[in-house]
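[1] I'd like to go over a predicted model; first the sequence, then the structure.
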Amino acid sequence: MKAALLEQLGSLTVREVADPEVGPYGALCQMLYGATCTGTDLHLIEGRVDWAITAAPTIIGHESIGRVIDVGNKVRNLKVGDMVTRVGAPPAADGSYSSTWGGFAELGVACDHWAMKEDGVAEDQWSGATVNQIIPAEFDPRACTMMTTWRETLSYITRMGLATGNRVLILGSGGVGLAFAAHAANLGAVRVAMCGSAARKEVAKRAGVTDFYDYKADGVGWIIASMCPEGFDIVIDAVGSQETIDLALFNVMQGGSVGIYGIDEMGKTTVDPDKARAEFTEFDGGYDEAETHERVVGFMQTGKLDAGIWLDLDTTYPLDEINAAFDAVRNRQCVKALVKLSDG
């Protein structure tokens, strides 16, 4: 099969690798589509983070959809024809390459973690596979590439305690920031403000943003504060720079919550309470994709989550042209790009 491997910084190499080996609880999948992730994929390609890479060369990608084409003899909850989220290619059996989620490949493996749990298999052998969830058959697999982002961010903002009537401020207008905004609107926030790139203002409004601020505006922190002097119940930094963290602290209300989700300057920033105008809680409760899968499915079925806000569903890049997909994201031609992984 073909796969996109990170072998050296700056770009991916698409080449032939061994077909995956499937164990008794595994389901071999033909990979359909994958979406680019600016936050993780581009950071990895450009060498801006190394915490996620196991060992280069490595197959990257974590927003891919696969269709089951064969199952192991202990699989009970997945069947041929099922579409599954977060499928990826495993590392090479001979150790010649690793897998950093492995989503950009022609074939991948899903795991029947339900059966493994029922059979008493040690939790550390299946807990990481709970991201593999079954998708309704009528769903468009192109749109379903958004489910990773949607599930992560819905879990995160729900755990932060978002309640109907809250005021929410999102820092960053990329795919993740837009997802947080959409969830805030869907969950009943009375005000959804965003500070981001002026070029994203209209798409942000489509996602549910009520107030948009250009991050390049002079004194943008004071501008936001003047428009919402009482502060925001929930502030999420979807960028993760020192500048955006300080901006988050300056605009959180008394007793509010700040979440730092972005990774732009991970390990190089500090949260200084003196930068805040009120007492606040720093959220560190993480997220769990599996816990929000069914809720995301419901939002998709009712039209409350529209992949067309993030993706041009009619424009796809073949796996061989995956670097062009990332170039389109770098050049801000799109929020996220779709990669067609196989001819399935």
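    Alright, I've got the coordinates.
[2] Going by C-alpha atoms from here, please, whenever you check contacts or count neighbours.
    OK.
[3] Start from the N-terminal end of this protein and give the helices.
    43-45, 113-118, 141-144, 147-159, 175-186, 201-207, 220-227, 242-251, 289-301, 322-330 (DSSP state H).
[4] name the helices or strands packed onto the fifth one?
    Pointing back at helix 175-186 there. helix 147-159, strand 167-171, strand 191-196, helix 201-207 (3 or more C-alpha pairs under 8 Å, 6 or more residues apart in numbering; DSSP states H and E).
[5] Find the one among the helices of the chain with the highest mean neighbour count.
    Greatest average neighbour count among the helices of the chain goes to helix 175-186 (a mean of 26), per mean count of other C-alpha atoms under 10 Å.
[6] ok now it, how far from the chain's centre?
    12 Å (C-alpha atoms, centre = their mean, to the nearest Å).
[7] So for this protein, which residue is the most central one in space?
    Centroid check for the chain by C-alpha atoms, centre = their mean gives residue 149 as the closest residue, at 3.0 Å.
[8] Relative to residue 32, how far out is it?
    According to C-alpha to C-alpha, to the nearest Å, residue 149 stands 17 Å off from residue 32.
[9] my guess is residue 167 contacts residue 234, does it?
    Yes - under the criterion of C-alpha atoms under 8 Å, residue 167 makes contact with residue 234 at 6.6 Å.
[10] Please identify which of these two sits among more neighbours.
    Neighbours per residue (other C-alpha atoms under 10 Å) separate residue 167 from residue 234, with residue 234 holding more: 30 against 24.
[11] distance of that one from residue 251?
    From residue 234 to residue 251 the distance is 9 Å (C-alpha to C-alpha).
[12] cool, and residue 278?
    Separation of residue 278 from residue 251 (C-alpha to C-alpha) stands at 9 Å.
[13] before we move on, what about residue 330?
    29 Å.
[14] One more to weigh against that first structure:
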Amino acid sequence: MPYMKAIIAIGEGQVKIADDIPMPILGDYEALCKVHACGFCNGTDLQIIDGTLVNGFGGFPTVLGHEGAGEIVALGKRVRHIHIGDRYIHPNLHPNVGNGYSKTHGSMAQYGIINDDRSMLEDGFNAENLPFPRQHKFPSSIDYIDAGVLLSLAECHSAVVNFGVKPEMDILIYGAGPMGIALAMFCGFAGAHVTQIDGVSERLAYAKKVAKVEHTINFNEESVDSILNGICFDMVIDAVGLTTIIYEASNRLKPGGKVGSLGVLKKDDRLVNTALLKNNTSIHMLNFPYGEYAIMDKTIRLITDGTIQPEDFYSHIMPYTEIDKAIGLVRGKKVLKIILTFDD
């Protein structure tokens, strides 16, 4: 049996490069994707490593990654709508990877699987039974490195739609990581006025540059209460993932306002005490994206027409063999986002 290399989490806080991952065996409707790059998700991937993710966790040892980008190099015998050389994001692996490994979600491997959903539907399969419904083709005008942030951008784009951001809304965003900045950018595209809070001055300056954020607050250097001085917002979004932020966000809302929960809550911080929320407010939970693939083509068009520059949303490109260094940089908030490359 041929093997490939992959980044796996083997236990809480432990990651290694494994070289005994069985190469995917293609089903009739599956195509083999050679992974060239994969974004490291500061939220989900780190939570998987730390053992704090609940939804979708396959169990240790598990192959990481959901932001992979690669090209099709082989086809199953019933594949009709995928072609050699096509580029796709989110190559996946079968749940039972083999050799005792699971996958969550398996894009940080040298090869992955793309499913020909269209052919399966044409041949009478139920849409609910498609094995990998969260995948998408991207054009050759977008390189593999840039495609490593394509999913994150589409997730933030869809979040703005799902949260119901409207022109002239006053919005406060907690968190100026790659997702927070992308979220602020799409809020701006929707015509909203954005204030952003973070504890890293460089990230706040970057939010002003890239997302054209109107106001920023550094909670490590300024009193948020003093700066806002009673100002309330139509919507406050937690892009960090803490219930304490949800409570604080609620108390910064106008009557009838909405708290958007976008950051992924950890498994020991998932209960929201509604008694701590301001009266006449709503909470919209979006810890896991919804509709990001439905809006993917529109997100891609914003890139291809030059409205969005993908390189604005990552700061480092590193080989997958330096995963330990990459994780250290993420933990220390020394990077915006890292794209890992898989070309030996």
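    Nice, I can see it. This one's a predicted model, so the numbers in the text were calculated from it and none came from an experiment.
[15] nearest to residue 24 of structure 1, of the helices of structure 1?
    Of all those, helix 113-118 sits nearest to residue 24 of structure 1, with 9.8 Å by C-alpha to C-alpha.
[16] so where in structure 2 does the closest one end up aligned?
    Using TM-score structural alignment, helix 113-118 of structure 1 lines up with residues 117-122 of structure 2.
[17] what's near enough to touch residue 221 of structure 2?
    residue 199 (C-alpha atoms under 8 Å, 6 or more residues apart in numbering).
[18] just to revisit the earlier point, can you find the partner of the residue nearest to the centre of structure 1 in structure 2?
    Match for residue 149 of structure 1 (TM-score structural alignment): residue 152.
[19] wait, its match sits on residue 181?
    No - using C-alpha under 8 Å, residue 152 of structure 2 is not in contact with residue 181, being 10.9 Å away.
[20] before we move on, back to that, which residues touch the residue nearest to the centre of structure 1?
    So residue 149 of structure 1 contacts 63, 175-176, 179 (C-alpha under 8 Å, 6+ apart).
[21] So which of these is the closest to residue 342 of structure 1?
    Nearest to residue 342 of structure 1 among the contacts of residue 149 of structure 1, with distances taken as C-alpha to C-alpha, is residue 63, at 14.8 Å.
[22] show me the contacts for the residue mapped onto the closest one from structure 2.
    Per TM-score structural alignment, the equivalent position to residue 63 of structure 1 in structure 2 is residue 67. Residue 67 of structure 2 sits next to 38-41, 89-90, 107, 148-152 when contact means C-alpha under 8 Å, 6+ apart.
[23] For residue 272 of structure 2, state which of the residues you listed is nearest.
    For those, the residue nearest residue 272 of structure 2 by C-alpha to C-alpha is residue 41; the value is 24.5 Å.
[24] Quick one: neighbours of the closest one, just the number.
    Neighbours around residue 41 of structure 2, by other C-alpha under 10 Å: 22.
[25] got it, and residue 273 of structure 2?
    10.
[26] before we move on, what about residue 121 of structure 1?
    Residues contacting residue 121 of structure 1 under the criterion other C-alpha under 10 Å number 12.
[27] Residue 17 of structure 2 too?
    Residues lying near residue 17 of structure 2 (other C-alpha under 10 Å) number 20.
[28] Now do the same for it: its match in structure 1.
    Match for residue 17 of structure 2 (TM-score structural alignment): residue 14.
[29] thought that match was touching residue 323?
    No - contact criterion C-alpha under 8 Å: residue 14 of structure 1 and residue 323 do not qualify, at 9.3 Å.
[30] re the thing from before, how far away is the residue nearest to the centre of structure 1 from residue 330 of structure 1?
    18 Å.
[31] do the same with residue 240 of structure 1
    Residue 240 of structure 1 is 18 Å from residue 330 of structure 1, by C-alpha to C-alpha.
[32] now residue 55 of structure 1
    25 Å.
[33] nearest to residue 337 of structure 1, of the helices of structure 1?
    helix 322-330 (5.7 Å).
[34] Include distance to residue 244 of structure 1 when you put the helices and strands packed on helix 175-186 of structure 1 into a markdown table, please.
    Output for those, formatted as a markdown table (distance: least, C-alpha to C-alpha, whole Å):
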| stretch | distance to residue 244 of structure 1 |
| --- | --- |
| helix 147-159 | 18 |
| strand 167-171 | 7 |
| strand 191-196 | 9 |
| helix 201-207 | 18 |
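[35] Those: which one's closest to residue 215 of structure 1?
    Nearest of those (C-alpha to C-alpha): strand 191-196, 5.0 Å.
[36] contact partners of that closest one?
    With C-alpha under 8 Å, 6+ apart as the criterion, strand 191-196 of structure 1 contacts 165-173, 181, 184-185, 204, 208-215.
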